[in-house]
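[1] Sequence and predicted structure are below.
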Amino acid sequence: MAKGENIFKRKDGRWEARYIKGYEVSGKIKYGFCYGRTYREAKEKVTKCKAALANGAPLVTSNSRHRFSFYCDEWLRLRKPRIKEATYIKYNTILERHIKPKLGVCFPLGFTTALIDEFTRELLFEGELAPKTVHDILVVLHGILKYMVGVFPGTFPAVEVNYPKVGKKEMRVLSREEQKRFMEYLMKDMDECKFGVLLALFTGMRIGELCALRWENISLTERAIRIAATLQRLKDTEAVGSTKTRIVVGTPKSDTSVRLIPMTDFAFELCERMNPKSTAAYVLTGTKEYMEPRTLQYRMEKYTHDCELEGIHCHTLRHTFATRAIEVGFEIKSLSEILGHATTAITLDRYVHSSMELKRDNMNKLTAAGL
């Protein structure tokens, strides 16, 4: 640092240049700050700011004194009216647990691709987070960085976010023999909860949608089930203490998740057998009291343990339904709408699992081609 320049290297590796921005009424000096990755960059910025002050031009660094955590909060505040409560809680958790503790003290104009890469490395190897979890964190960070470009037009550095490779996890699907065994178990001494699990297997509905399903949403005349709500246990952002949660019954995951699912003949017969006392009753309980997803998961653990089935949970039923549908030649657009997906690509990529039996049948078709 040259004498009188007021430019020095910080502990985080960046260079900081300070200049007199003005004076308060009391006569106290108001300083301005510029930051750079090198001494020369910081000096060039501070020189421009001094020249702008001398010419009466506006300073481009007027917002740069806020730390990154400030802009994280602003980004989330602006997003809140446009996203679902569950999404807001997810974003807030990512900010508070991962982004703000590691990047919150940084100054926005000092962000670099190398800084983001180091942040990613720490999440993966020091935090030992799964690549999918790190990917979700970086998606939120990327959204904030895009917001920052608008806050600092022309001055925010070009930063690249390099996402970790997320391996495709093969989802567990019930084989036909396992499915038959599981159905026979559920139909023996069938109660409301077992009936609901069967209904999920026959329709592919999500666990939250099943927990929120009431008998008023099942039409025996139309032989169809209307999915119009989902039930979740979410973090209570209004309560004191981070461990507080509450049950929220709201609209489904997306607009396409609000749908009408036709029933198979078997599902229709089961619905007729249940004979609910009230249309306002929840399907899983037969009363006006709901069953939350966590309780249903515990029930599923018992059911699958009794059937000697391993690696099975509620979402397995959804994947099994989609796979059986493809095996019998289900039209993909119809299947996508029944599952509540926005596109058929999601259905094919995530929810369709070709069995060895189906692969063998398709390979045998090549006989006609002389192979």
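    Looks like it came in fine.
[2] From here on, just use CA atoms for contacts and neighbour counts.
    Fine.
[3] how much space between the residue nearest to Glu209 when sequence neighbours are not counted and Ile207?
    Sequence neighbours aside, Thr230 is the residue nearest to Glu209 in space, at 4.3 Å (criterion: C-alpha to C-alpha, 6 or more residues apart in numbering). Thr230 sits 8 Å away from Ile207, going by C-alpha to C-alpha, to the nearest Å.
[4] Same drill for those two, tell me which one is more crowded.
    The residue with more neighbours, out of Thr230 and Ile207, is Ile207; 24 against 21, by other C-alpha atoms under 10 Å.
[5] Does that one touch Cys314 like I think?
    Yes - counting by C-alpha atoms under 8 Å, Ile207 touches Cys314, with 6.3 Å between them.
[6] How far off centre is stretch 252-272?
    Centroid displacement of stretch 252-272 relative to its chain, using C-alpha atoms, centre = their mean, to the nearest Å, is 25 Å.
[7] what's the span of it from first residue to last?
    Start-to-end, stretch 252-272 (C-alpha to C-alpha) is 26 Å.
[8] which parts of stretch 76-90 are buried?
    Burial within stretch 76-90, assessed by neighbour count using 16 or more other C-alpha atoms under 10 Å, is assigned to 76, 84-86, 88-90.
[9] Pull the distance from it to the chain's centre.
    Mean C-alpha position of stretch 76-90 versus that of the full chain (C-alpha atoms, centre = their mean) differs by 12 Å.
[10] Then stretch 226-236?
    15 Å.
[11] likewise stretch 185-192?
    The answer for stretch 185-192 is 34 Å, by C-alpha atoms, centre = their mean.
[12] quick one: buried residues of it?
    By neighbour count on 16+ other C-alpha under 10 Å, the buried set for stretch 185-192 is 185-186, 192.
[13] Quick one: those residues as a markdown table, columns for secondary structure and distance to Glu331 too.
    Below are the buried residues of stretch 185-192 laid out as a markdown table (DSSP: H, G, I helix; E, B strand; the rest coil; distance: C-alpha to C-alpha, whole Å):
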| residue | secondary structure | distance to Glu331 |
| --- | --- | --- |
| Tyr185 | helix | 30 |
| Leu186 | helix | 29 |
| Glu192 | helix | 31 |
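[14] in a strand, that's where His66 is, yeah?
    No - if the criterion is DSSP: H, G, I helix; E, B strand; the rest coil, then His66 is coil and not within a strand.
[15] residue contacts, it?
    107-108 (C-alpha atoms under 8 Å, 6 or more residues apart in numbering).
[16] this is the comparison structure:
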Amino acid sequence: MNIDENITTFDWMDQWLTTYVQPSLAEKTCQSYRAVLNILKRDCPELSQLPLQKMNGLYAQKVINQLADKYSKSTLNSLRTIFHESSVVASEVPAFHSQTIGKLRIPERASQKTVRALTRTEQQVVEEAAQHTYLGYIALFFLLTGLRAEELCNLDWPDFKRKERTIFIRKSKTPAGIRQVPLRKEAMRIILIQPKSSRDNAIFHSERYGTPITPSVLHKLYLRLRRETGVNFLTTHVYRHTFATRALEDGMNVKALSRILGHESVAFTMQRYCSPDTKFLQEQMDMLDNIHDPF
């Protein structure tokens, strides 16, 4: 890596992402960081001129405060990570004469980005559309397993254990994500109808090109399902959110669900993913009526 002691703040963060982050973190995380850098380039163009040695915690906090009215807390959290982690690496290069950026705060007024699950009715509509949509069985597989997009893309035949009815997730965004996922009967059926390729070990392929499934293919799939169903908030992550919500509504043990999802803690599962629909909540209230007033 060429060291330019006059490098600007933005150029350094861009170089940090390419050199230190991309080789070691999941593709989705890198894409998220790249999107945040694009926001900085657009909304804070002065960072493209600011010398790295003049960047400090006060300046970084002012940038976060400036963007709090426009972007969600999750975006600002990614920005906070970029500021801190890139400054730590830069501080280890003597030629930069830069300082580590310490603790930064996310303003309370920043919005909280939420992902909601499909209602049971919406899920039924999506599942019916998936039956006749190109690669629609992949959407069904997501709804049956709760996998992350990159986890499905990385599934190979050696990861599938037919006798045990499990798949092994060997590449994930966190250590807890490395796990065995038990399969329901329909998920088993979907895997078993996949043709094996002589060119690679991937389980899921594009039927048109015979190449392994990629995040781009999954993106196009949910856009097709949006058009067919009118469910305009559908994304690959919504499948996962829906799987978790239905599992709890149907009585799955939350600790088991947390393990299946690959979460570090049960608390995170409850806080992040479980948003029962209104109909289910009403059914739970009616259940109390039936217990206390059975007649």
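    In hand now; what should we look at? This structure is a prediction, so every number in the text was calculated from the model and none was measured.
[17] for the residue nearest to Glu209 of the first structure, what are its contacts?
    Contacts of Thr230 of the first structure by C-alpha under 8 Å, 6+ apart are 208-213, 249-253.
[18] Mind checking which of the residues you listed are in strands?
    Among the contacts of Thr230 of the first structure, DSSP state E puts 249-250 in strands.
[19] Just the buried residues out of the contacts of Thr230 of the first structure, in PyMOL syntax.
    Buried members of the contacts of Thr230 of the first structure, defined by 16+ other C-alpha under 10 Å, are picked up in PyMOL with:
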select buried, resi 208+209+210+211+212+213+250+251+252+253
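[20] Tell me the one of the contacts of Thr230 of the first structure nearest Arg181 of the first structure?
    Proximity of those to Arg181 of the first structure (C-alpha to C-alpha) peaks at Leu210, which lies at 21.9 Å.
[21] Would you mark the buried spots in stretch 242-250 of the second structure?
    Neighbour count says stretch 242-250 of the second structure has 242-249 buried, by 16+ other C-alpha under 10 Å.
[22] again, but for stretch 146-158 of the first structure
    For stretch 146-158 of the first structure, the neighbour count (16+ other C-alpha under 10 Å) marks 148, 152, 156-157 as buried.
[23] again with stretch 224-231 of the second structure
    224-226, 229, 231.
[24] and the residues you listed as JSON lines, adding secondary structure and distance to Gln180 of the second structure?
    As requested, these are arranged in JSON lines below (three-state DSSP; distance: C-alpha to C-alpha, whole Å):
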{"residue": "Arg224", "secondary structure": "helix", "distance to Gln180 of the second structure": "30"}
{"residue": "Leu225", "secondary structure": "helix", "distance to Gln180 of the second structure": "29"}
{"residue": "Arg226", "secondary structure": "helix", "distance to Gln180 of the second structure": "31"}
{"residue": "Thr229", "secondary structure": "helix", "distance to Gln180 of the second structure": "32"}
{"residue": "Val231", "secondary structure": "coil", "distance to Gln180 of the second structure": "31"}
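[25] what would those residues look like in CSV with distance to Gln282 of the second structure?
    Listed next are those as CSV, based on distance: C-alpha to C-alpha, whole Å:
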residue, distance to Gln282 of the second structure
Arg224, 32
Leu225, 29
Arg226, 28
Thr229, 26
Val231, 23
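[26] Would you map the helices across the stretch 51-200 of the first structure?
    Counting by DSSP state H, counting those that start in this stretch, the stretch 51-200 of the first structure has helices at residues 68-79, 85-94, 100-103, 113-121, 131-151, 176-187, 192-203.
[27] Deepest-packed of these, please.
    For the helices of the stretch 51-200 of the first structure, the largest average neighbour count (mean count of other C-alpha atoms under 10 Å) is found in helix 192-203, namely a mean of 21.
[28] Among the buried residues of stretch 76-90 of the first structure, which one lies nearest to Ser219 of the first structure?
    Lys84 (28.3 Å).
[29] residue contacts, the aligned residue in the second structure for the closest one?
    Using TM-score structural alignment, the equivalent of Lys84 of the first structure in the second structure is Leu25. Taking C-alpha under 8 Å, 6+ apart as the contact definition, Leu25 of the second structure lies against Lys173.
[30] Run the chain-centre distance for stretch 192-209 of the second structure.
    Centroid separation between stretch 192-209 of the second structure and its chain, computed with C-alpha atoms, centre = their mean, is 24 Å.
[31] Show residues contacting it.
    For stretch 192-209 of the second structure, contacts defined as C-alpha under 8 Å, 6+ apart pick out 135, 152-158, 191, 210-213, 217.
[32] hmm, try it at 7 Å
    Outside stretch 192-209 of the second structure, the residues that touch it by C-alpha atoms under 7 Å, 6 or more residues apart in numbering are 155-157, 211-213.
[33] Could you tell me how many residues sit around Gln112 of the second structure?
    Neighbour tally, Gln112 of the second structure, other C-alpha under 10 Å: 12.
[34] any idea how far Val63 of the second structure is from it?
    Distance from Gln112 of the second structure to Val63 of the second structure, by C-alpha to C-alpha: 18 Å.
[35] Ile291 of the second structure now?
    In this view, Ile291 of the second structure and Val63 of the second structure are 55 Å apart by C-alpha to C-alpha.
[36] Also Pro23 of the second structure?
    28 Å.
[37] Repeat that for Glu27 of the second structure.
    26 Å.
[38] same thing with Asn253 of the second structure?
    Counting by C-alpha to C-alpha, the gap from Asn253 of the second structure to Val63 of the second structure is 43 Å.
[39] do Gly136 of the second structure as well
    Distance from Gly136 of the second structure to Val63 of the second structure, by C-alpha to C-alpha: 42 Å.
[40] do Leu192 of the second structure as well
    For Leu192 of the second structure, the distance to Val63 of the second structure - C-alpha to C-alpha - is 51 Å.
[41] before we move on, what about Tyr20 of the second structure?
    Distance from Tyr20 of the second structure to Val63 of the second structure, by C-alpha to C-alpha: 23 Å.
[42] Next: Ile39 of the second structure.
    In terms of C-alpha to C-alpha, Ile39 of the second structure sits 11 Å off from Val63 of the second structure.
[43] now do Pro51 of the second structure
    Using C-alpha to C-alpha, Pro51 of the second structure is found at 15 Å from Val63 of the second structure.
[44] now Ile138 of the second structure
    With distances taken as C-alpha to C-alpha, Ile138 of the second structure is found 41 Å from Val63 of the second structure.
[45] before we move on, what about Pro94 of the second structure?
    25 Å.
[46] who's in contact with Val238 of the second structure?
    By C-alpha under 7 Å, 6+ apart, the contact set of Val238 of the second structure is 115-117.
[47] from those, which would you call buried?
    Among the contacts of Val238 of the second structure, the ones that count as buried by 16+ other C-alpha under 10 Å are 115-117.
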